[in-house]
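Undergrad: Here is a sequence together with a model predicted from it:
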Amino acid sequence: MLEVKDLTKTFGAMTAVSHENFTVKPGEIMGLIGQNGAGKTTTFRMILNFLTPDSGEILWDGKPLTHQDYDIIGYLPEERGLYPKMRVEDQIVYFARLRGMKAADVRAQIDPWFERFQVKGKRTDKVKDLSKGNQQKVQLIATLIHMPKLVILDEPFSGLDPVNASLLQDGIQMLRDNGAAIIYSSHDMANVEAISDHLVMLRTGEMVLNGTVDAIRQSFGRTKLFIESPLTEADFKQFDGVQKVVRHGQSFELTLADEAVGHRIFDAATQSGYIPEFSQQPPTLDEIFRMKVGEVHA
């Protein structure tokens, strides 16, 4: 289990991370979100001992990480780094051997990993001859092939199309199912919402959200209402507490000041009986992200 306890890091007068606390258990995925410059990459670099925190501690299974522990970590940096003139197979073998694997064992596993990520290219190709997306897949394979117990992925979905993003999601979930503790950053809230067991949001270095995706969403109340009924846009705007009305074909999306407003709308909409749609939900993670970021500028 990874434990980050009261972690703080400053650069001169700037505080990059302030009193950060979270845990990531084996078989768990944690999403780390926030604007550019919020402290996500700084957090990763402190976990990896690239940066020394000013205060706080980082523990793996209750103890400080040692040099040997780093062999069980898989790290994908935001700044991708492959050797363009090296063959794909040699590239993967090189990184895996740095993590203690034997070359023969690595070569035996390359084809299954190619199939898992649907790499378009041959293991004998030079990295520079692959497309950018396939180069990214090769780096992912080099990060994951030694089946790390702790996986740190900095913006892994960046630049991937929806099909390849789905393949990466499957790969991350496979590692989770094999007991890895996984922490990753992303600006794609749909991906975060889809695969994260819990999340932490940083804003200018401070934690502003920490919990399961469902608990965080529910804490904002069921203030989104999707409805199809005889009521018109003008009718909805007459309700006290309806902040916004957006039409989608025959349906409406309402933003409510308080979820209790939904009860009154439901009673009015169903006076004549059945209505085709009434779904009251908490805001999406993307909407919550925008709310929390917007508080800085309010």
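TA: Okay, I see it. Residues are numbered from 1 along each chain as shown.
Undergrad: make it CA atoms for all contacts and neighbour counts henceforth
TA: OK.
Undergrad: What segments of the stretch 101-250 of the chain are helices?
TA: In chain order, the stretch 101-250 of the chain shows helices spanning 103-117, 132-144, 162-177, 189-195, 213-219, 233-237, with DSSP state H, counting those that start in this stretch as the criterion.
Undergrad: quick one, which of the ones you listed is packed in tightest?
TA: With neighbours defined as mean count of other C-alpha atoms under 10 Å, the helices of the stretch 101-250 of the chain peak in mean count at helix 132-144, which reaches a mean of 22.
Undergrad: take the one below as the second:
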Amino acid sequence: MCLLRVEQVTKRYAAHTALDDVSLEVPRGAVYGLLGPNGAGKTTLIRIINRITAPDSGRVFFDGRPLAPDDIYRIGYLPEERGLYKKMRVGEQALYFAQLKGLSKREATERLRAWFEKFGIAEWWDRKVEELSKGMAQKIQFIITVLHRPALLIFDEPFSGFDPINANLLKNEILALRDSGATVIFSTHNMSSVEEICDHITLIDRSRNVLSGAVGEIRRRYGESVFRIDFAGDPAALSQQELQPYCSVLGIKRGAPYHTAEVRLVSPDAVRPLIGLLNERTELHGFSEVIPGMNDIFIRAVNGQLEQTDHE
């Protein structure tokens, strides 16, 4: 069962359509990537889910029922445009936001102390926010977002400004939150992050949902029947003429101890006879499909290079 369902949501601002009949389902206990170029409509959709604004048409369901005002207490949102009150002390401000989310001061203090220790920032409790580095401030905001243990977490470009070590720390925490039962919406332009942590994605482009599904299934769906062959022997054995009934040779790279070739199959049925021919002509050591990365799929989708039938 999905935790969040968006049905045919449309939102217009004057002459601009920010969202045009967008639908999606976010499975419970998953990391769901919300992708798209700048201006595609991602932030507008996030604002609707958070009840910051309302759709012109369409509906949003949370936990099996229409999204209600009190549901904001079960949502944690870390926006891309972040801000803390610079003159307040770090611990004081974190407590203030935690209590806004319904935690008692005692419970909030206990949870905050534990998170500050985990992130190695306990000594900053009584320092002013204006003394924090950008990365340190983002850690504080991450903690504030997850502290009340919401059912749904929404992170908008959470790794922006982080060095690789701290980005990896946050990635692991997001996965741990998912494993503990939270559902996560992850909005990003970083396709490597999508492949590392997202279970499902929706790609929004020009205000419309152009692609949705499980990450692994989408990568397989948009493969182009390209295979990598690792072999020993004479590369000339892979002549285009002999292989033509089964594939076209995209390139051969000589190496030691094995050469590598990439080929595109003429059909899925060509796998068995091709492997048979390769075993006859070469010392075959590897035969594997080249699965496209999400970055390639993103670019092809935004440029309109994916077949319409694949979107359905």
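TA: Ah, there it is. These figures come from a predicted structure and were not determined experimentally.
Undergrad: right, so of the helices of the stretch 101-250 of the first structure, which gets closest to Glu79 of the first structure?
TA: helix 132-144 (10.8 Å; C-alpha to C-alpha).
Undergrad: how close does the closest one sit to the second structure?
TA: Between helix 132-144 of the first structure and the corresponding residues of the second structure, superposition yields a mean separation of 0.9 Å, by mean C-alpha distance after the TM-score superposition for the first structure.
Undergrad: and for that helix, what span of the second structure is it aligned with?
TA: Matched against the second structure by TM-score structural alignment, helix 132-144 of the first structure falls on residues 134-146.
Undergrad: Also stretch 200-208 of the first structure?
TA: Here stretch 200-208 of the first structure aligns to the second structure at residues 202-210, judged by TM-score structural alignment.
Undergrad: Measure how buried the residue mapped onto Lys42 of the second structure from the first structure is and give me the count.
TA: When the first structure is aligned by TM-score structural alignment, the residue opposite Lys42 of the second structure is Lys40. Applying other C-alpha atoms under 10 Å, we find 26 other residues in the vicinity of Lys40 of the first structure.
Undergrad: I'd say Lys40 of the first structure and Gly34 touch.
TA: Yes - contact status for Lys40 of the first structure versus Gly34: in contact at 7.3 Å, counting by C-alpha atoms under 8 Å.
Undergrad: burial of Arg80 of the first structure, as a residue count?
TA: Applying other C-alpha under 10 Å, we find 12 other residues in the vicinity of Arg80 of the first structure.
Undergrad: Same check on Ala256 of the second structure?
TA: Applying other C-alpha under 10 Å, we find 8 other residues in the vicinity of Ala256 of the second structure.
Undergrad: which residues do Lys40 and Gly34 of the first structure both contact?
TA: Here Lys40 of the first structure and Gly34 have Leu202 as joint contacts, going by C-alpha atoms under 8 Å, 6 or more residues apart in numbering.
Undergrad: Skipping adjacent residues, who's closest to Tyr85 of the second structure in space?
TA: Taking C-alpha to C-alpha, 6 or more residues apart in numbering as the measure, Tyr85 of the second structure lies nearest to Val129, with 6.9 Å between them; neighbours along the chain are not counted.
Undergrad: swap that for Asp20 of the second structure, please
TA: Thr10 (4.7 Å).
Undergrad: What residue in the first structure is paired with the one you found?
TA: Under the alignment defined by TM-score structural alignment, Thr10 of the second structure corresponds to Thr8 in the first structure.
Undergrad: Now do the strands in the second structure.
TA: For the second structure, the strands defined by DSSP state E occupy 2-13, 16-27, 31-35, 57-62, 65-66, 75-78, 152-156, 183-188, 200-205, 208-214, 226-232, 247-253, 259-265, 283-289.
Undergrad: Show me which of those strands has the highest average neighbour count.
TA: Counting by mean count of other C-alpha under 10 Å, strand 31-35 has the highest mean neighbour count of the strands of the second structure, with a mean of 26.
Undergrad: OK, contacts around the residue mapped onto Met294 of the second structure from the first structure?
TA: Using TM-score structural alignment, the partner of Met294 of the second structure in the first structure is Leu285. With contacts defined as C-alpha under 8 Å, 6+ apart, the neighbours of Leu285 of the first structure are Met189, Ala190, Glu193, Val213, Arg217.
Undergrad: Distance to Leu59 of the first structure for the residues you listed - can I get that in JSON lines?
TA: Rendered in JSON lines, the data for those read as follows (distance: C-alpha to C-alpha, whole Å):
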{"residue": "Met189", "distance to Leu59 of the first structure": "28"}
{"residue": "Ala190", "distance to Leu59 of the first structure": "30"}
{"residue": "Glu193", "distance to Leu59 of the first structure": "26"}
{"residue": "Val213", "distance to Leu59 of the first structure": "24"}
{"residue": "Arg217", "distance to Leu59 of the first structure": "29"}
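Undergrad: for these, which one is nearest Met147 of the first structure?
TA: Checking the contacts of Leu285 of the first structure against Met147 of the first structure by C-alpha to C-alpha gives Glu193 as the nearest, at 24.1 Å.
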